[in-house]
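Engineer: this one's sequence-less:
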C-alpha cells in the first residue's frame, strides 16, 4: 500500500492538472 501511495504521489504532480477524480482524492488524502 505504501508503494502505491508513493507511486500515486509522483503521478499526482503532473496528473493533478488533468481531470481525474481518483488522483484528486489521493492528492488531497496525502
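Structural biologist: Yep, it's here. This is a predicted model, so every value here is computed, not measured. Residues are numbered from 1 along each chain as shown.
Engineer: going forward, measure contacts and count neighbours with C-alpha atoms only.
Structural biologist: Will do.
Engineer: what does the host helix or strand of residue 22 rub up against?
Structural biologist: With the criterion set as DSSP states H and E, the secondary-structure element containing residue 22 is helix 21-29. When contacts are defined by CA atoms under 8 Å, 6 or more residues apart in numbering, helix 21-29 is touched by residues 5, 8, 9, 12, 15, 16.
Engineer: use this one as the comparison:
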C-alpha cells in the first residue's frame, strides 16, 4: 500500500474542526 505524497492533495482534503474546551500544551524533560 502506497501513501499519498502530494502535499497539496493531502491538505485540500482536510477539514479541521476546533472542538470546544480548554487546551493545554506543556513539555517535560526526557
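Structural biologist: The structure has been received and is ready for your questions. No experiment lies behind these values; they were computed from the predicted model shown.
Engineer: after superposition, what is the TM-score?
Structural biologist: Scored against TM-score structural alignment, normalised by the length of structure 1, the superposed chains reach a TM-score of 0.28; 13 aligned residues with a CA RMSD of 1.4 Å.
Engineer: on that earlier part again, how far does the helix holding residue 22 of structure 1 sit from the chain's center?
Structural biologist: 5 Å (CA atoms, centre = their mean, to the nearest Å).
Engineer: sort out which residues of that helix are buried, please.
Structural biologist: Residues 23, 24, 27 are the ones in helix 21-29 of structure 1 that count as buried (16 or more other CA atoms under 10 Å).
Engineer: follow-up on the earlier one: and the contacts of helix 21-29 of structure 1, which are buried?
Structural biologist: Applying 16+ other CA under 10 Å to those flags 8, 9, 12, 16 as buried.
Engineer: quick one on the thing from earlier: got JSON lines for the contacts of helix 21-29 of structure 1, with secondary structure too?
Structural biologist: Written out in JSON lines, the entries for those read as follows (DSSP: H, G, I helix; E, B strand; the rest coil):
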{"residue": "5", "secondary structure": "helix"}
{"residue": "8", "secondary structure": "helix"}
{"residue": "9", "secondary structure": "helix"}
{"residue": "12", "secondary structure": "helix"}
{"residue": "15", "secondary structure": "helix"}
{"residue": "16", "secondary structure": "helix"}
